[in-house]
Every structure is written in C-alpha cells, then in structure tokens.
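J.: Task: produce atomic coordinates for the following.
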Amino acid sequence: MTWPASVRSLDGEGADRAICLLLLVLWFAVTLADHWQSPSSDLAPLYMAGWFLAEGRPDLVYAAPPLFFGGTPPAWKETLDALGNPWPHAFPYIYPPLWAKLLSYLTPLVGPVAFTKAVMVLHVAMLTAAVAIAARLARPSGMRPLIWVVISLALLQTSVFSETALHFNQPQITVMFLTLLAFERLQAGSDRTAGVLLGVAAAIKILPGVFVLLFLFERRWRAAAIFAATVAGLVVLSFLVAGAGLHGDFLTAVDRIENTLPVVPSNASAQVSFLLAADALGLLSVPTTPAGAFLTTGEVPFLPVVAMAARVLLVALLAAFAFRLAPRDPFVRRARSLLALSVLIALFSPVGWLHYYVISLLLLPQLAAVMPPRLALPAFVVFGAMTSSTLYIQSVLAFGWDWTIINIAVSALWFGVLFVIWRSAGHPAAVPAR
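T.: Sure thing, here's the model as predicted:
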C-alpha cells in the first residue's frame, strides 16, 4: 500500500499534531452529541434577563428564590410557561446588567431553544480549543503534544467538573476560555490583548478579576493597566446602557449571595468541606439535610469566622506560593502559578462550584512531567477516578452514599495538587513548550 505524499512527509511531531487534531475533532463531535439535550439551567437566566428587559420588565431580572439559590425564581414561572418551559429549571440571574441589556437586543430575534443550542455549540468548541490553548501555555518541552491532548481529553470526558459545566451549559466555560487565552497571550508577549481578555472575563463574572494578581506578580504593568481600563470601561458602559436601577438590584443580589453558604454536593469549596468534616467529627453542629442546605449567618453564627479564616489562609498561601515560584524559569513560573491560583480561588471561595475547576483541570497535565513515570500514571488514574462524574454523581444518586465523603475527598485531592506544585517548585523542571 502506498500512502499519500502528505502523509509520508509527516515527521514525528507533525504526525503527533495530526492525531491531536483528529482526537479534538472527534471529542467535539461526541461531546456535542452527548450534551445536545442538556438542561442548560445555568444558561437560562441570561436569556430570561434579556427577555425581561426587552419586554420592559426590569424588576424581574434579578428575581430569585427566598435564599437566592435552589431553583427557579417564582416570579419567572408565568413567563417560562408562556415560552413553553424550554428548560427544566432556570436559575437566577447573577451577572452584571450590561449582559442582560445586550441580550435584550437578541432575545426578540432568537427563541430560547435556538439560543441554548447555539451556545452549547460555542461552549463545546471553546472547551475543545482550550485544550490547545492550555498546551501552548503550559506544556513542558519534554512532553509530546499527543500525551497532553490524551490526558486533557480523558479528564474532560470523565470529570465531574466538565460534566457539570456542560450539563448546565455554564457561562463559566466562556470565562474559563477568556482567562486561559489571556494568559496564553501574556506568555506570547501580547500584554494588551491579555489585559482586554481578562478584563472581559472579570466583567462577566467578578471572580476572574483575582487572576490580575498574576499580571502584577509577573510585573506586567501594561497588561494590568489594560485590564483595569477594560473593566472600568465596561462598568461605565453598563451604567450608560442599563441604568443605575439595575445596578442597585445587582448589588443587592450579590449581597444576598455573600450572606448564604450553599452546603450542597455541587459546591466543592474548602469552607464547605471543613464544615462537613467538623460536623462529622462532632466539633461543630451544621444544620444540613441529606440533600444539603443553604446556610445563612442567622442560622449559623460562626459562618463569618469560617469565611474570615478562609480569607486569611488564602492570602497566606498566595504569598507562600509567590515566594516559592518566584525563582523559577519564567515559563514554568507562569504555568505553575496559574494552576496554583486557579485551584486556590476555587477552593477558598465560599462558593466553589464544581465548574470553577475546569480551568485547573485543563492545566493539570503539566504536572505529569514533574513526577516519576511510575507515579504519574497511577496519580492521574486515581485523580480521574475520584473526580469522575460517575463516582461523584452516581454514588449519591444511585449508590446511596453520603455525598459529604465525596465532597471532602475532592477538596483533599485539590490540596494534593497544590502539594505537588509546591514540591515541584523546589526542583529543576523542563521549560514549557512555546
């Protein structure tokens, strides 16, 4: 058999990249098919917010259940019925008013089902592209591109983090993509683009703004300044197009969230894991049910103490990792710092939703190069098994296990990842491939 000249001319790396492209395309197709009918409950509020503004009903944009979390706002039910109930649930809208206003121009033109499907295509495409972006940002020079892609796709295909993000069609996928791309551009020396991308991500969800610490850590002042200018510009634009009233509603909603701690299976925050462990050991009394609970400071007076302790520990760990990673090669430092910061942000936030860890998941393959081969494979297998959607979800729903055990175990695994990053910072490592 004679192969085509284009195939015969491929060198080892070229063949690797061709196989990588094929795997990414196949994963995109399979994942899109698997999630075509996903509930998309986290995407629904964006459409609903735009719909209400288009209909001249701004008072309903930030409507929410009594504890904010936990289901569809009762005030939305009539409109959802009129739309044909396109989603099983529509969770509350908790994004800045700017995006609701921009979507108000789209919702009269596009139905909820078409909107949901289009965004699902976009999100799966972003996750697929993010594998390549993360590789450009963090792949060690000694690691074949194929190894990176295989590890990444195996984790994305099995993990509860990516499954949750896709199941709910979470806008966090867009935020994750923008954040990864921002740091890939920073790595490439395009500071202006990096600042704009991270600024847009922070204007969608506030939490990504913490990543600007890496701009400062790297002394990339231009990127930090562009980030600040982008955020400021979008805030001004938001006030101009959406008005002050909606921003007041937005701040009220944020305040309600800050006073509520969701102790539920989908919140893999260290604060939640600590409370669950303390309750199991009899050290604290945490009023939860088998399905979890939404705790407030009124019910649990010591919640502010736990939150403050988490903030103090977060600051201490940020400082410790900064000192630990500072002497490393710039490319290694950025890759490891981004992974460490992404884990710390999700772990120590009061609300560390499972989908917050997708960015960490995509950066994780770099650690395969810092472990001996005899340890790397079993370590990734154990991590993949313990964080698999099958174990995390089905163990609770089908096997009847206590979800608190799985929740604590997942937090412990991410602390293990931080430990590996810390240990690896004390040894020479390969420079990530550019």
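
J.: From now on I want contacts and neighbour counts done on CA atoms only, so please keep to that.
T.: Will do.

J.: all strands of the protein, in order?
T.: Assigned by DSSP state E, the chain shows strands spanning 260-263, 293-296.

J.: Out of those strands, flag the one nearest residue 370.
T.: Nearest of those to residue 370, taken as C-alpha to C-alpha: strand 260-263 at 34.7 Å.

J.: Identify, by residue count, the longest helix of the chain.
T.: Using DSSP state H to define each element, the chain has its longest helix at helix 112-138.

J.: Another sequence for comparison is provided below:
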Amino acid sequence: MSLSTIEHTAPPSAEHNVPQRRTIPTFAYWAISVLGAAAGICYLGQVLHTPQVMMHLMDLGVYQIAGNRVVDGVSVYDTPLLGHTRGVWEFVYTPFAALLFVPLVDLHGELYTYVGAFGNFAMLTGSVWAALSMLGYRRDRRLVLLGPPIAGLLMWCEPVRETMAFGQINILLLLLVLADMALPDSSRWKGVLTGIAAGIKLTPAFFVIYLLVTRRYRAAVTAIGACAATVLIGFAALPKDSLTYWSGAFVDPTRVGVPENPRNESLRGLLARTIGVDGAHQLLWLVAASAIAAVCLLLARRLSLTGRELPAVVLCGLTTTAVSPYSWVHHWVWLAPLLVYLADLALRRGGVAAPLGLLVALAAASGGLIAVLDPTVVSIFDYPSGNHLTVFFHNGYVWLTLALFGAAAVWLRRSVPTGRDSYARRDGVNGAKAGMSVIE
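T.: Coordinates of the predicted model:
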C-alpha cells in the first residue's frame, strides 16, 4: 500500500498500539521454552550455591527498614536507613513509595526470600507479556506459557540479575510502564500506571512527556493526575516527610553518592570519571542530557507514529536511565525489553543487520554472563580497572543507548520519508496494515 493510500485510511486520531495479532511459531515456541528452562535452572542452581551473592536482597532489606520507620513514626529522610554515612543507604524514593514498603514489615525468614525472588521473577514475566503484546502477538495460552522461559533467559541480563540479587524495585517500575503503554489509546485507564510509577520514583515521569509529544493528551493528563494523587496520599499519611522530600531532598545529589562512582552507569557518571562535573563540566552534563532527551523524544515520536511502539518506549526507558544524575547498573532493566524486541526482529527479518544488532546488545548486557565462569562475580564492575577499555565497558550502557539513537535515525531515514510518518498512525485493522506496509 502506498503512502498516499495511508493518508486516506489512517486518520490523525488513530491508535498507536499494534492491533494486528500474530501467533508465535511452533518451532520458536519450543526452542525458547527449552532454552529458557535450561537458563532458569542454571540460574537457580547458582542461587542455591552462592545465595550471599546471587540473592542477598540487601535493598529489599532497606525497603523493609523504611516500612518499619513509617509504622514507628520515624522519618525516612532525616538519617540513612543503615549506618550513619551520608550518601550511603539513604532513602531516595518518594513518601508514597515508603508507604508501599509497609507490607514488607511482616516478612521474615524464608517467606521474605521467596517474596523477594519470586516476586521480581513474576513481574519480569509480566513485563515480557506486555512487550510481546506490544509486538502484536496474540494474547493466547502460548504467549502466557512462553513468558516464564523468556524471563528465564533474561535472568542472564546483568541489570536483571543485579535487580534480583538486591531485591530492587526496578522491575516493578518497568512492568507498570510497559503494561500501561500496552493498553489501547482508547482506554480511559491509560496513563494511570505510568503516573503511579512516577509517584514511586521520578524518572518514569519522562513517559508523560512522551505521551504528550505523541499527542496522547488524555493519557498524559491521566498520568499527571495519578502521580498527583500519589503525592497527596504521601502528604496525608506522611506530612513531615513529604515536606522534606518535595522541598528539596528529591534533587539533593548527595543523598545518592559521589557521581564518579564506577557503578554510576549514567552520562553524569561517565563525565565525572572522565573530566569531572564541577563548574563548566556540570553545565556540559546538563546541556548534553537535555540534548539526548530531546533527540530521544524526536526519534520515539516517529517510531511510535510508524507502528513501532515497543522500541519507542524502550528508547525512552533507556534514555531516562542514561540522563539520570545517578544510575546504578540495576537501573538499566530496560535492556530486557530491548533484547526481546531485537530477538523478535532477528527472527522475523532476514539479512545481517537485525541479528548483528541483537549480538551487540547481548554483548553490552553480558556482565551477567561472567557468572557462568565465576559464580562469585555478577558484574564486569567487580573486576579491577586499569586499562583503556575500562572507559568503554564501564560506560557500556550509555554507549549502547547512543548507538541505538543512530540505528533508529538511520532506519527511519531509509524507511519513512520525513514529514510523512504521521500518516501511519493506526486505526483498527486497516490502519495497522497501512502502517505495517510502511515499516516492514
């Protein structure tokens, strides 16, 4: 179908979500099931062999302390949750997040471990389902059964492994945003989960801007309303802490740590370790971060309007982590849906580009694969620095994000003429076919 036909079949108010449903091929289904089961069993074996490394749940324990403080009426912001050192184990989430951690207070022993481990795995599986749905796969029993094996394979992605080990909250935020973006634009609930995610941690608020630039105004307003509701709940339950947080604690970088920390896998960390972030270097970081965010929104808008909603959302997720002042390795869980998308692309399309892109992404996220050789090490950052390659792989996720910008720009330039992509917005099956004819 030509672009001129698309202009008449897909009105500007069309849906962004993929309505054209595909079935997972039988061969791929069984191959992924077997590989995923093997990967999951191998991961479980390492957890049982070295639980102090693979499942120590230190951050989940800190969340539990925050929940205890809420119950006891003690501020979560006045002092670190563990120890007495500023920038170490301080509570950096919203008061609303502290309220969500209250149920952890009653978890102890094996139940505590099971909730930390299987809870994150269940949310990772849900994220896989949302990603596959956004790729256009039919929501049937085969998709449901394939979720856990794919999650098993993703356990070897370094940020996912670290999130599992620490009992971190990142996969929950990933699930909230992906599930929200997988909803049809006509849903009155679209935006609620994104707003809640932003009400827990501020970085998902970037997706509100994404909704605005893709002209999904109702969803953006809904997200803002949901986030505002979390702030009001925080003020109602924890007025003192809410005043502390929203009056300045949320922008205090000293609460997290020094930016040059080798595990700060963000643009600011890269600059801090290379040239510093004082004075003019701080301004350089702000300008570079703003430019990266702007380019991301431009690319994500065009990807979304041409039917590529999942890569658009993933690009935004990676960007929020790259431009954040402080991003631990486990914050980069957006690599998981990226790998899902690239694997699907490599399976569906011929040629060299898609498989090569998948291999590059796997290499960048392969820190977790080190555990195959040494189960006492879960990250490349555990190896000592000392050579020039350190500058590269200690900032690998930032470089990968920038490389994805370039790949997306090249693909859009070759596939969709500038100024014409807006006509590929979809409305039902006809619009979907029009959009797919442009992008495939």
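
J.: circling back: can you give me how far the longest helix of the first structure is from the chain middle?
T.: Mean-position distance between helix 112-138 of the first structure and its chain equals 13 Å (C-alpha atoms, centre = their mean, to the nearest Å).

J.: what comes up buried for that helix?
T.: The neighbour-count check on helix 112-138 of the first structure (16 or more other C-alpha atoms under 10 Å) flags 112, 115-117, 119-138 as buried.

J.: Residue 124 of the second structure reaches residue 169, doesn't it?
T.: No: using C-alpha atoms under 8 Å, residue 124 of the second structure makes no contact with residue 169, being 11.2 Å away.

J.: Turn the strands of the first structure into CSV, including distance to residue 51 of the first structure and mean neighbour count.
T.: Converted to CSV, the strands of the first structure look like this (distance: least, C-alpha to C-alpha, whole Å; neighbours: other C-alpha atoms under 10 Å):
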stretch, distance to residue 51 of the first structure, mean neighbour count
strand 260-263, 27, 23
strand 293-296, 28, 18
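
J.: Can you add distance to residue 233 of the first structure and give the ones you listed back as a markdown table?
T.: Shown next, in a markdown table, are those (distance: least, C-alpha to C-alpha, whole Å):
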| stretch | distance to residue 233 of the first structure |
| --- | --- |
| strand 260-263 | 30 |
| strand 293-296 | 35 |
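
J.: Of all these, which one is nearest residue 381 of the first structure?
T.: Comparing the strands of the first structure against residue 381 of the first structure with C-alpha to C-alpha, the closest turns out to be strand 260-263 (27.9 Å).

J.: what about the helices in the stretch 301-440 of the second structure?
T.: Ranges of helices in the stretch 301-440 of the second structure, per DSSP state H, counting those that start in this stretch, are 309-323, 335-348, 353-364, 370-373, 389-393, 396-415, 428-439.

J.: so which of those is the most packed in?
T.: Most buried of the helices of the stretch 301-440 of the second structure, by mean neighbour count (mean count of other C-alpha atoms under 10 Å): helix 309-323, with a mean of 25.

J.: I'd like to know which elements it is packed against.
T.: Packing contacts for helix 309-323 of the second structure, counted by 3 or more C-alpha pairs under 8 Å, 6 or more residues apart in numbering; DSSP states H and E, involve helix 109-134, helix 206-213, helix 267-274, helix 280-305, helix 335-348, helix 396-415.

J.: mean offset of the last one relative to the first structure (after superposition)
T.: This means helix 396-415 of the second structure. With mean C-alpha distance after the TM-score superposition for the first structure, helix 396-415 of the second structure departs from the first structure by a mean of 2.1 Å once superposed.

J.: Kindly report the same for the first one.
T.: Once the two models are superposed, helix 109-134 of the second structure sits on average 2.1 Å from its counterpart in the first structure (mean C-alpha distance after the TM-score superposition for the first structure).

J.: follow-up on the earlier one: of all the helices and strands packed on helix 309-323 of the second structure, which one is nearest residue 146 of the second structure?
T.: helix 109-134 (8.5 Å).

J.: That closest one vs helix 309-323, what angle?
T.: Put simply, helix 109-134 of the second structure runs at 130 degrees to helix 309-323, going by axes from the mean of the first three to the mean of the last three C-alpha atoms, to 10 degrees.

J.: Cool, thanks, talk later.
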